[in-house]
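*Asks:* quick one: sequence and predicted model below, then my questions.
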Amino acid sequence: MTSKVLETNVILLTCSLAAAVFLAWSAGSNNAANIVAAVVGARTIKLNKALLITSVFVVLGSLMLGSSVAWVLSAGIVDVGSIPTSSLIVGMLVAMLAAGSWVLTASLLKVPVSVNETVLAGIIGFGILVDPSSVMWGQVIIIYVLRFSTVPLSGLISFLIKKFLADYLEDPETTSSATLLSLFLISAFTTYLTVSKLLGVVLGLLTALVLSTSLLVVSKVYVDEKSIDRYERIYLYRNVFSVLIIALMSLAYGASNAGITAGPLLKIVTSELRLANESALPALLAFSGLLISLGIISWGRRVVGTLGEELATLNYSTAVVTYFSASLTTLVLAELGVPAATTMAVTGSIIGASLAEGYSAVNMRVVRKILTMWALTTPACVTISCVLYWLIMLVT
């Protein structure tokens, strides 16, 4: 009997690791678009270069700052104390499988989705089947309401900025100032998101000041030494801005999304191998970050075209507004304790900034396709999770 239980546990652990690989790779391949689509679509940086920078900084973000989301996804959605350990292990396994399956489906359809939402829905699915009262419904409702407010909020901000500051953003004489202003906010947002509360505010402002000043000084020195004319200077600002913004957004993405895989896997590994959470988490974050990075490199281009080209025709000013608005929106949500919904923030910002140029600037067919996929995400992942949980429990 003991031998059979051990064999079952080994199988579950092996399947869990495989599911984690699948989910992390799928997450990277789909969500790379959130980070690079706007600048790639604006033709300020090459796609391959953007994906390479993204993959490196996602790993750094996951290793240095990725623990908070892992704790939320491992214990903050369902009351783990009220669920038997064996059921919890199977539940986390099916949550990863359900999420990975849906994210892969979205990537095949070239649609960006929130990977955090898919995992959240997967955990809710098995929680409903095991014990509906174990699901922390109050917290779940708040998270969903605030996350789905991201699209209209970021869209409204980007629309207003683009509508009333279009001349300023597109004027070659002021483009460097717009770049510095955006970089300041985005670097502050990135640091705040990865640290939190008062320390995050202080470090965020310091980081923003250092990066913005560095960009200004380095560019000025380079211009003086090379006697570059104003149009070459503008190109330099745009290129440097693109690299820095990708690095910053990737760092934040790695910090907030490494827990997508590490969270559910943390509960499984600590239960099966009897490891302390604190000792297992760093290795799992590294594992998650590397696999997300692999997904970005190998298939990240799949969804980039949808946000960067098909949704709307982007230019540099639209890219600046997109990142500015998405960062501001996500910063507000982070202050409210809601995990960053970068997919929704970036998509909403692109739509809003493009609508400022006219209704015809946005491909409404693509908008409908994205919104339909988002609407189906939660019910689909909940259903897949329930079915997989029932099947696994039936055969074990």
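*Replies:* Now that the structure is in, tell me what you want to look at.
*Asks:* when you work out contacts or count neighbours from here on, use the C-alpha atoms and nothing else.
*Replies:* Will do.
*Asks:* my guess is Ala247 meets Leu52, correct?
*Replies:* No. Between Ala247 and Leu52 there is no contact under Cα atoms under 8 Å: 10.1 Å.
*Asks:* what about the two, which has more around it?
*Replies:* Remark: of Ala247 and Leu52, Ala247 carries more neighbours, 24 against 13, as counted by other Cα atoms under 10 Å.
*Asks:* mind listing what that one touches?
*Replies:* When contacts are counted by Cα atoms under 8 Å, 6 or more residues apart in numbering, Ala247 is found next to Ile53, Thr54, Phe57.
*Asks:* most neighbours out of the residues you listed, which is it?
*Replies:* Thr54 (30 neighbours).
*Asks:* out of the contacts of Ala247, list just those in helices.
*Replies:* Residues of these located in helices (DSSP state H): Ile53, Thr54, Phe57.
*Asks:* any idea how far Thr306 is from the residue lying closest to the first one once chain neighbours are set aside?
*Replies:* Spelled out, that is Ile53. The shortest distance from Ile53 to any non-neighbouring residue, by Cα to Cα, 6 or more residues apart in numbering, is to Ala247 (6.4 Å). The gap separating Ala247 from Thr306 is 21 Å, by Cα to Cα, to the nearest Å.
*Asks:* before we move on, what about Ile296?
*Replies:* 15 Å.
*Asks:* can you redo the contacts of Ala247 as a markdown table with distance to Ala356?
*Replies:* Converted to a markdown table, the contacts of Ala247 look like this (distance: Cα to Cα, whole Å):
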| residue | distance to Ala356 |
| --- | --- |
| Ile53 | 31 |
| Thr54 | 29 |
| Phe57 | 32 |
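*Asks:* hold the first one in mind and look at this next one:
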Amino acid sequence: MDLGTFLLAFAILACVYMACNIGANDVANAMGTSVGARSLTFRQAVLVAAVAEFAGALLVGGHVSDTVRKGMVDPSLFVDQPMDLVLGMIAALVAAAIWLHVASYLGWPVSTTHSIIGAVVGFGLVARGMEAVKWAKVSSVVLSWIVSPVMGGIVAFLIFRFITVKIFDKHNAVASAKRVVPFLVFLVFVILANSMVYKGLKNLHLNLGFTRALTISLIVGAIAFVIAKSLVQKVAVPPADDINRQFQTTEYIFKFLQIITAFYVAFAHGANDVANAVGPLAAVVSILNDGAIHMKVEMPIWILAMGGTGIVFGLLIWGARVMETVGKRITEITPSRGFSAEFGAATVVLVCSKMGLPISTTHTLVGSVIGVGLARGLASLNLNIIKQIVVSWFATVPFTAVLAMMLYEILTMFLG
């Protein structure tokens, strides 16, 4: 086996390992609210994730890959020695995957985006020095890490407050839910459909303009509204003075709405976070193909498919611990609260994915869960767990950066 074949095989294995750990950590926390609210069992969550994650990665996943591949480190500095970039990207994948593996074992919902970007910056520093890192780009991503949980929290807070005022605070909550929920279904489907068709299906060469995409989205939303309206009308309304049954029946209605948003979250996650695994591999494949560094590289479908498959496999094998942290330990989750958190998180993630900004799904979702908790009062939040999560977030970048530096030096020593 020649060196190029060996490096390609090594890079593919590293990519699969990274994708599996993304599934174990990021998908687990994305689906955790559904499992925590008992809207889905663990097996059902895996099934939903399998379909939605794979679809998001395959159909929309190319948007962010370019940002991870060449957005943080200047590839032009490696033109004379492209194999240094190959070794660096492999080191970054392995370093990020190791950190995610450790975090998943401990039940910490850390950012896979933090992990891979910290690792890429780390190898760039040791390989070419401070000038190799595009600090302006890094700064914009850091800003997004602050904005995303805040935005997720605000959107989730507002949605849950709206649901509380329009449904749960009413004398007959079930009757109110039967009126309001179809409109929420309409909104979810309009946004989800628009995220798919408006400049979202480039991999299938279906790049529709905004007007056509909006028209299609409104039609899809209208169909979903009619179906939802007919389904909720079949739900029996308990006596208005039976508060317990009113609450249980209303949450039962939201259970199905949350399953829709669980798919929505998983699709958004596949679109945004598959880049964290396949972005570095795309750089390696392009260099090994012709020995040159290209500023723009087409993302092969087989790489996106492999990344999506690895994500689902990782969730199935060791995603339960992080799922428990997000779904049960931050705040008590019910279907209506889980819907609010998932809808807020997925909307923010999909918008940023369209912008090519690799935000953290973890930060956004945890921010959304906290936002829902704050809507019920500060006492409803487990502040100790939140502190542990925040500490793990701050540890991610320096850990992966230092580990990538060490792995790059080892790879260079033996293969450079």
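*Replies:* Everything's here; your move. Keep in mind it's a predicted model, so treat the numbers as computed, not measured.
*Asks:* overlay the chains and give the TM-score.
*Replies:* Here the superposed chains carry a TM-score of 0.88, computed using TM-score structural alignment, normalised by the length of structure 1; 389 aligned residues with a Cα RMSD of 2.9 Å.
*Asks:* overlap between the contacts of Ala247 of structure 1 and structure 2?
*Replies:* Here is what carries over to structure 2 from those, by both residues aligned by TM-score structural alignment, their matches' Cα atoms under 8 Å: Ile53, Thr54, Phe57.
*Asks:* average distance between stretch 394-403 of structure 2 and structure 1?
*Replies:* Here stretch 394-403 of structure 2, set against structure 1 after superposition, deviates by a mean of 0.7 Å using mean Cα distance after the TM-score superposition for structure 1.
*Asks:* buried ones in that stretch?
*Replies:* Buried residues in stretch 394-403 of structure 2, counted by 16 or more other Cα atoms under 10 Å: Thr396, Val397, Pro398, Phe399, Thr400, Ala401, Val402, Leu403.
*Asks:* could you do stretch 50-65 of structure 1 as well?
*Replies:* 50-51, 53-63, 65.
*Asks:* closest to Leu314 of structure 1 out of those?
*Replies:* Of all the buried residues of stretch 50-65 of structure 1, Ala50 has the smallest distance to Leu314 of structure 1: 16.3 Å, by Cα to Cα.
*Asks:* so where is the helix or strand harbouring that closest one in structure 2?
*Replies:* Per DSSP states H and E, Ala50 of structure 1 falls inside helix 47-65. Helix 47-65 of structure 1 corresponds to residues 42-60 of structure 2 when matched by TM-score structural alignment.
*Asks:* ok, now stretch 352-365 of structure 1?
*Replies:* Using TM-score structural alignment, stretch 352-365 of structure 1 lines up with residues 371-384 of structure 2.
*Asks:* still on that earlier bit, okay if I get the buried residues of stretch 394-403 of structure 2 as TSV plus secondary structure?
*Replies:* Output for the buried residues of stretch 394-403 of structure 2, formatted as TSV (DSSP: H, G, I helix; E, B strand; the rest coil):
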residue	secondary structure
Thr396	helix
Val397	helix
Pro398	helix
Phe399	helix
Thr400	helix
Ala401	helix
Val402	helix
Leu403	helix
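*Asks:* what residues are up against Ser107 of structure 1?
*Replies:* Going by Cα under 8 Å, 6+ apart, Ser107 of structure 1 touches Ser26, Ser29, Asn30, Arg302, Val303.
*Asks:* so the third one touches Trp102, yeah?
*Replies:* No. Asn30 of structure 1 sits out of contact with Trp102 when judged by Cα under 8 Å, with a separation of 10.7 Å.
*Asks:* Cys381 of structure 1 matches what in structure 2?
*Replies:* So, by TM-score structural alignment, Cys381 of structure 1 is matched to Thr400.
*Asks:* before we move on, what about Gly295 of structure 1?
*Replies:* Match for Gly295 of structure 1 (TM-score structural alignment): Gly314.
*Asks:* secondary structure element holding its match?
*Replies:* Judged by DSSP H and E, Gly314 of structure 2 forms part of helix 301-318.
*Asks:* so what touches the next helix or strand after that helix?
*Replies:* The C-terminal neighbour of helix 301-318 of structure 2 among helices and strands, as given by DSSP H and E, is helix 320-324. With contacts defined as Cα under 8 Å, 6+ apart, helix 320-324 of structure 2 is touched by 24-25, 28-33, 35-36, 42, 104-109.
*Asks:* please redo it, this time with the cut-off set to 6 Å
*Replies:* For helix 320-324 of structure 2, contacts defined as Cα atoms under 6 Å, 6 or more residues apart in numbering pick out Ala28, Asn29, Gly32, Gly107, Trp108, Pro109.
*Asks:* got these as CSV, with neighbour count columns?
*Replies:* Shown next, in CSV, are the contacts of helix 320-324 of structure 2 (neighbours: other Cα atoms under 10 Å):
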residue, neighbour count
Ala28, 36
Asn29, 30
Gly32, 30
Gly107, 23
Trp108, 25
Pro109, 30
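*Asks:* how close does the closest residue to Thr342 of structure 1 other than its chain neighbours get to Ala262 of structure 1?
*Replies:* With Cα to Cα, 6+ apart as the criterion, Thr342 of structure 1 has its nearest non-adjacent residue at 6.5 Å, and that residue is Asn34. Asn34 of structure 1 sits at a distance of 21 Å from Ala262 of structure 1 (criterion: Cα to Cα).
*Asks:* pull out the buried residues from stretch 369-383 of structure 2.
*Replies:* Taking 16+ other Cα under 10 Å as the criterion, stretch 369-383 of structure 2 shows Val369, Ile370, Gly371, Val372, Gly373, Leu374, Ala375, Arg376, Leu381, Asn382 as buried.
*Asks:* OK, contacts around Asn363 of structure 1?
*Replies:* Leu311.
*Asks:* rerun that using 7 Å as the cut-off
*Replies:* Residues near Asn363 of structure 1 by Cα atoms under 7 Å, 6 or more residues apart in numbering: Glu310, Leu311, Ala312.
*Asks:* run through the helices of the stretch 151-300 of structure 1 in chain order.
*Replies:* 175-195, 197-226, 230-257, 259-272, 277-299 (DSSP state H, counting those that start in this stretch).
*Asks:* which helices and strands does the first one pack with?
*Replies:* Okay, so that is helix 175-195 of structure 1. helix 197-226, helix 230-257, helix 316-335 (3 or more Cα pairs under 7 Å, 6 or more residues apart in numbering; DSSP states H and E).
*Asks:* quick check: which of the ones you listed is nearest to Ala20 of structure 1?
*Replies:* With Cα to Cα as the yardstick, what comes closest out of these is helix 230-257 (13.0 Å).
*Asks:* quick one: the closest one to helix 259-272, angle?
*Replies:* Here helix 230-257 of structure 1 runs at an angle of 20 degrees relative to helix 259-272 (axes from the mean of the first three to the mean of the last three Cα atoms, to 10 degrees).
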